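Trainee: Attaching a predicted model along with its sequence, questions to come.
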Amino acid sequence: MSAAWILGLTGGIGSGKSAAAQHFIELGVHAVDADHAARWVVEPDRPALTQIVAHFGTGILQAGGQLDRAALRARIFQHPEERRWLEALLHPLIRQEIITNLAKAESAYAILVSPLLVESGQHLLTQRVLVVDTSEQLQLQRTMQRDHASAEQVQAILKAQASREERLRHADDVLLNDRDINWIQAEVERLHRFYLTLRTGQA
């Protein structure tokens, strides 16, 4: 079997990206989640965590030696230069982890699920990009409800992500998710049938 081509799947927070990814997985598509890769590279036994602690201090660790993500997030959202430092350390490690996992695909195509597909340059690992899109108002509403977060917290995350326009500029396909779960699943099935006809990710 020839190597799987790679579909990049992205969308802003609260867009329904995870629900779409889950349905692709249920249809038998191999998926790699960039967030999982990002978590794995900062596990306690990994060199990245040692460097993060050396830079930020032990205040960003939980009692058990795990990374305290909330503490780290608070630090980097207030200091853009700290966020850039962290990204410079982690992005190459995450990228390698993603490449290794995508290579294990046995489906006709594989999916790289990443909220920062465009911002991190991970779209360069893909042959095609699918953007799950929705209005900013719906993103706010869904995320506040799901994460019990304030509007300010969600808006800070939205600001750190690529703008809707920027994401759409990179899209080969757009799944507009302004309805319910049945709608998104039907759209995923339609796209899946189409993707199975592609050899290299391009029609």
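Mentor: Great, that's in hand.
Trainee: Going by C-alpha atoms from here, please, whenever you check contacts or count neighbours.
Mentor: OK.
Trainee: neighbouring contacts of the top helix by length along the chain?
Mentor: Longest helix in the chain by number of residues, with DSSP state H as the criterion: helix 80-102. By Cα atoms under 8 Å, 6 or more residues apart in numbering, the residues outside helix 80-102 that reach it are 6, 30-34, 37-38, 41, 48, 52, 75-77, 110-112, 120, 122.
Trainee: ok, the residue nearest to Ile52 when sequence neighbours are not counted - how many residues close by?
Mentor: Here the nearest residue to Ile52 in space, its sequence neighbours aside, is Leu86; by Cα to Cα, 6 or more residues apart in numbering that works out to 7.6 Å. Per other Cα atoms under 10 Å, the neighbour tally for Leu86 reads 18.
Trainee: then this one, side by side with the first:
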Amino acid sequence: MLRIALTGGIASGKSFVADEFAALGATIVDSDVLAKEVVEPGTPGLERVVERFGEDIVQPDGSLDRAALGRIIFADEQARADLNAIVHPLVREAATRREETAPEGARVIQVIPLLVETGLHAGFDRIIVVDVPIETQLERLGERNGLSEEDALARIHAQAPRDERIAVASHVIDNSGTREETRARVGEVWEEISRD
């Protein structure tokens, strides 16, 4: 099976691109979705996160208070590393299980936001990078998440720089134009990986 990863900086449009690949027939394994699943109420993942960060990150209904946790980890590099050490192995295990259950001959694309930061890029045959300028990220984070420029920059700088992602890419999708332009580029990349 050809192992394909899709990555990109925060607010680059990975979800839109992944949805476009899914519409073309790709099987999508989204690490962001899995990261939520592995810390749902009652999971060992949530239990370990609470052990590390305390009860203040749990909402009254027992679910993870993502905003509270975000305030901690984006202000403290060690806290972020600790969270990643808990969640990432659980996500990788879940992603592997999903990949193994894909139909024979499927083109499975794993969406992994922190692909470069975690060194996982070495395990993939093809790497698709969704790319936008930092100005676009700032604008989208302000509109989508209501973040101040300072908070948005903290999240952007917590990830690998654009040039590091592009350096490992086998395919780059510029998502700074129109949706139609991005859709056309996704189609081109899909044709290329379908021939592999």
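Mentor: Everything's here; your move. Owing to the predicted nature of the structure, the values given are computational and were not obtained by experimental measurement.
Trainee: TM-score for these two?
Mentor: Here the TM-score for the pair of chains, by TM-score structural alignment, normalised by the length of structure 2, is 0.94; 195 aligned residues with a Cα RMSD of 1.3 Å.
Trainee: returning to what we had before: what does the longest helix of structure 1 correspond to over in structure 2?
Mentor: Residues 77-99 of structure 2 are matched to helix 80-102 of structure 1 when aligned by TM-score structural alignment.
Trainee: mean offset of the matching stretch relative to structure 1 (after superposition)
Mentor: Compared with structure 1 after fitting, stretch 77-99 of structure 2 deviates on average by 1.2 Å (mean Cα distance after the TM-score superposition for structure 1).
Trainee: where does His121 of structure 2 land in three-state SS?
Mentor: Here His121 of structure 2 is recorded as helix under DSSP: H, G, I helix; E, B strand; the rest coil.
Trainee: Tell me how far the residue mapped onto Val42 of structure 1 from structure 2 lies from Phe74 of structure 2.
Mentor: Mapped onto structure 2 by TM-score structural alignment, Val42 of structure 1 lines up with Val39. According to Cα to Cα, to the nearest Å, Val39 of structure 2 stands 18 Å off from Phe74 of structure 2.
Trainee: ok, these two, which is more surrounded?
Mentor: Val39 (22 against 17).
Trainee: Which residue ranges of structure 1 form strands?
Mentor: With DSSP state E, the ranges of strands along structure 1 come out as 5-10, 30-33, 109-113, 128-133, 173-176.
Trainee: Make a markdown table out of those and add mean neighbour count.
Mentor: As requested, the strands of structure 1 are arranged in a markdown table below (neighbours: other Cα atoms under 10 Å):
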| stretch | mean neighbour count |
| --- | --- |
| strand 5-10 | 26 |
| strand 30-33 | 22 |
| strand 109-113 | 25 |
| strand 128-133 | 24 |
| strand 173-176 | 17 |
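Trainee: rewinding a little: ok, the match of Val42 of structure 1 to Glu192 of structure 2 distance?
Mentor: 36 Å.
Trainee: One more: Arg126 of structure 2?
Mentor: Where Glu192 of structure 2 is concerned, Arg126 of structure 2 sits at a distance of 10 Å (Cα to Cα).
Trainee: before we move on, what about Thr96 of structure 2?
Mentor: Applying Cα to Cα, the value for Thr96 of structure 2 to Glu192 of structure 2 is 24 Å.
Trainee: What are the boundaries of the helices in structure 2?
Mentor: Using DSSP H, helices in structure 2 cover 14-23, 31-37, 44-53, 66-73, 77-100, 134-145, 149-157, 162-167, 179-195.
Trainee: Nearest to Ile173 of structure 2 among those helices would be which one?
Mentor: helix 179-195 (6.3 Å; Cα to Cα).
Trainee: Where does the closest one end up in structure 1?
Mentor: Residue span in structure 1 matched to helix 179-195 of structure 2, by TM-score structural alignment: 181-197.
Trainee: Return the set of buried residues in the matching stretch.
Mentor: Ile184, Gln185, Glu187, Val188, Leu191, His192, Tyr195 (16 or more other Cα atoms under 10 Å).
Trainee: same check, this time on stretch 103-121 of structure 1
Mentor: Quick answer for stretch 103-121 of structure 1 (16+ other Cα under 10 Å): 105, 107-118, 120.
Trainee: Can you tell me which of those comes closest to Gln139 of structure 1?
Mentor: Gln139 of structure 1 has its nearest neighbour among the buried residues of stretch 103-121 of structure 1 in Pro115, at 13.1 Å by Cα to Cα.
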